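**Q** Sequence first, then the predicted structure, then my questions.
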Amino acid sequence: MLELWLIRHGETDWNREGRIQGQQHNPLSALGELQARRLGGRLMGERFDIVYCSDLRRAVQTAELALPGVPLTLDERLREISRGTLEGHLGAELVGEAKDVYAQMQRDLINVRPPQGENYRDLSVRAVAWLESLPARGKVAAVTHGGVIYALLHHIVGAHEGATWRFTASNAGITRLHIHNGRTTLVSVNDTAHLEPQADLRVARQPLVT
């Protein structure tokens, strides 16, 4: 059996501001660093055969704070969805063609691709390719992004494109899966119990993709 832990990075300033973050190499905020350390307390005593990590700065920083001294295998396939020329902006700041594209994305996340960016299909292809490259057994962790976690969960449960429900992936949240003989068990989704002792460690509202 393969035991897979999918872990979202801690908060960044752009997360808090609601900016379109995509594949920018933003660092963790002060809160994000604290979340990552709390995550480390939760992971203390866990032993992984391999720890994969997105090569974006916020993911690497989360992994290094939560799992100090543990070797990381960086993989670009675990990067957040690219939002191209929209990155760095608030939705409300966009004008002209960029504003139109952003509005189209809100209506059709699956197919609309921003200039120089990706759509959800593009993200799913690379995320699933990473998943299918994993060993059939062992204990694996991946420190990644909300979009990647959504894409993998939707793939695993066979969600239809028109589904009206969505998963949640909070900053520093943990999703655990058991995969055996082609069958997947969702052990936990978006577990944030390690952030509960202090209320302000949780971000009240998460954007769909960051």
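**A** Good, I have the coordinates.

**Q** drop to CA atoms for contacts and neighbour counts, all remaining ones
**A** Will do.

**Q** Tell me the secondary structure at residue 130.
**A** helix (DSSP: H, G, I helix; E, B strand; the rest coil).

**Q** Give me the nearest residue to the residue positioned nearest the centre of the chain, chain neighbours excluded.
**A** With distances taken as C-alpha atoms, centre = their mean, residue 145 lies nearest the centre of the chain, 1.7 Å away. Closest residue to residue 145 apart from its sequence neighbours, by C-alpha to C-alpha, 6 or more residues apart in numbering: residue 8 at 5.0 Å.

**Q** Tell me the spacing between that neighbour and residue 109.
**A** 20 Å (C-alpha to C-alpha, to the nearest Å).

**Q** Same check on residue 88?
**A** With C-alpha to C-alpha as the criterion, residue 88 and residue 109 are 19 Å apart.

**Q** Also residue 124?
**A** Distance from residue 124 to residue 109, by C-alpha to C-alpha: 12 Å.

**Q** another one to put next to it:
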Amino acid sequence: MVTYKLHFIRHGMTDGNRTGRYVGRTDVPLCQEGRQELEALKQKYRYPEVQEVYCSPLTRCVQTADILYPDSPRTLVEDLVELSLGDFEGKYMKDLKDNPAYRAWLKESLKNTPPGALETGEQFAQRIAMALQQIFANMTQNHITEAAVIAHGGVLMGLLSAFAMPRRPMGEWAISNGCGYSVRMSTQLWMRDQIIEVLGPLPEGRRSGQDDRVKAFLGVL
């Protein structure tokens, strides 16, 4: 049975990540500290070699791919973009905590949208599941057995909480910038049970949770 490895990697740090602001779908670049951190991780640890990089089209993910996989073929996947946070983007959680609209969204984020956004949590989950299905189909059709997926915190946490074994709630899949998890997929397991098997943390040699900066809520973004 043919198996496929995917390496889920969160983009490097942005100014919004560094200062604790919601970024969501706002297209921001990596900050200088984020670039330096990625270079340091790449030198100290190991990112697996891949045949293809599937990447969110937002700048911070493309720049991360440029640093970690400059010579690998790349496919931009529109459905890997982060959840839109509407009017909450660019704002600090601490400044929103008493906002009635923010509190209402947190209470029912699967059913509701932030003001100014168009996608509920349920629609977001459906979209990123479709992105993973498209990636897996592309891999099988093109005989790609090992690939990287460079995306956002909320996207990767959502995919892992929905499909990964062992099962964990979304918050326990929080991922630091430039880090992630390697997973294994097979046609049989995916078609029958929609399961992906977690193999271990990334980059290789770095323990999960080591030097974590933030445990993200929804898309630490």
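**A** Okay, I see it. On a predicted model such as this, the values are computed, not experimentally measured, just so you know.

**Q** now the strands: where do they sit in structure 2?
**A** For structure 2, the strands defined by DSSP state E occupy 3-10, 52-55, 74-76, 146-151, 164-165, 180-186, 196-202.

**Q** related to what we said a few turns ago, wait, what's in contact with the residue nearest to the centre of structure 1?
**A** 7, 8, 9, 54, 59, 78, 79, 80, 210 (C-alpha atoms under 8 Å, 6 or more residues apart in numbering).

**Q** For structure 1, list the residue farthest from the centre, please.
**A** Distance to centre of structure 1, C-alpha atoms, centre = their mean, peaks at residue 96 (29.5 Å).

**Q** measure that one to residue 102 of structure 1 for me?
**A** Applying C-alpha to C-alpha to residue 96 of structure 1 and residue 102 of structure 1 gives a distance of 10 Å.

**Q** hang on, the earlier thing: need the contacts of residue 145 of structure 1 in a markdown table with distance to residue 173 of structure 1 and neighbour count, can you?
**A** Output for these, formatted as a markdown table (distance: C-alpha to C-alpha, whole Å; neighbours: other C-alpha atoms under 10 Å):
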| residue | distance to residue 173 of structure 1 | neighbour count |
| --- | --- | --- |
| 7 | 6 | 28 |
| 8 | 6 | 27 |
| 9 | 8 | 33 |
| 54 | 15 | 24 |
| 59 | 12 | 30 |
| 78 | 16 | 26 |
| 79 | 17 | 25 |
| 80 | 16 | 26 |
| 210 | 14 | 22 |
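
**Q** from these, which is closest to residue 33 of structure 1?
**A** Lowest distance from residue 33 of structure 1 to the contacts of residue 145 of structure 1 (C-alpha to C-alpha) belongs to residue 9, with 9.6 Å.

**Q** Tell me which residue of structure 2 matches up with that closest one.
**A** In structure 2, residue 9 of structure 1 lines up with residue 11, judged by TM-score structural alignment.

**Q** Next, the contact list for that match, please.
**A** Per C-alpha under 8 Å, 6+ apart, neighbours of residue 11 of structure 2: 60, 61, 64, 150, 151, 152, 153, 177, 178, 179.

**Q** redo that, cut-off 6 Å
**A** 61, 64, 151, 177, 178 (C-alpha atoms under 6 Å, 6 or more residues apart in numbering).

**Q** Which members of those residues are positioned in helices?
**A** Among the contacts of residue 11 of structure 2, the members found in helices (DSSP state H) are 61, 64.

**Q** Pick out whichever of the contacts of residue 11 of structure 2 sits closest to residue 48 of structure 2.
**A** residue 178 (13.1 Å).

**Q** Count the neighbours of the counterpart of the closest one in structure 1 for me.
**A** Residue 178 of structure 2 maps onto residue 172 in structure 1, with residues paired by TM-score structural alignment. When neighbours are defined as other C-alpha atoms under 10 Å, residue 172 of structure 1 has 36 of them.

**Q** my read: residue 172 of structure 1 touches residue 5, true?
**A** No. Contact status for residue 172 of structure 1 versus residue 5: not in contact, 11.8 Å apart, counting by C-alpha atoms under 6 Å.

**Q** Okay, helices next: where are they in structure 1?
**A** With DSSP H as the criterion, structure 1 has helices spanning 13-17, 30-43, 57-66, 96-107, 120-132, 146-157.

**Q** Quick one: list the elements packing against the last one.
**A** Just to be clear, that refers to helix 146-157 of structure 1. Of the remaining helices and strands, none touches helix 146-157 of structure 1 by 3 or more C-alpha pairs under 6 Å, 6 or more residues apart in numbering; DSSP states H and E.

**Q** if we go to 7 Å?
**A** helix 120-132 (3 or more C-alpha pairs under 7 Å, 6 or more residues apart in numbering; DSSP states H and E).

**Q** And the helix it packs on against structure 2, how far off on average?
**A** By mean C-alpha distance after the TM-score superposition for structure 1, the fitted helix 120-132 of structure 1 averages 1.2 Å away from its aligned residues in structure 2.

**Q** Now that helix: buried residues?
**A** 120, 121, 123, 124, 126, 127, 128 (16 or more other C-alpha atoms under 10 Å).

**Q** Tell me what angle it forms with strand 2-8.
**A** Helix 120-132 of structure 1 runs at 140 degrees relative to strand 2-8, counting by axes from the mean of the first three to the mean of the last three C-alpha atoms, to 10 degrees.

**Q** Can you name the residues in contact with helix 120-132 of structure 1?
**A** 77, 78, 81, 109, 110, 111, 148, 151, 152 (C-alpha atoms under 7 Å, 6 or more residues apart in numbering).

**Q** Can I get the buried part of these as one ChimeraX selection?
**A** The buried residues among these can be selected in ChimeraX (16+ other C-alpha under 10 Å) with this line:
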select :77,78,81,109,110,148,151,152
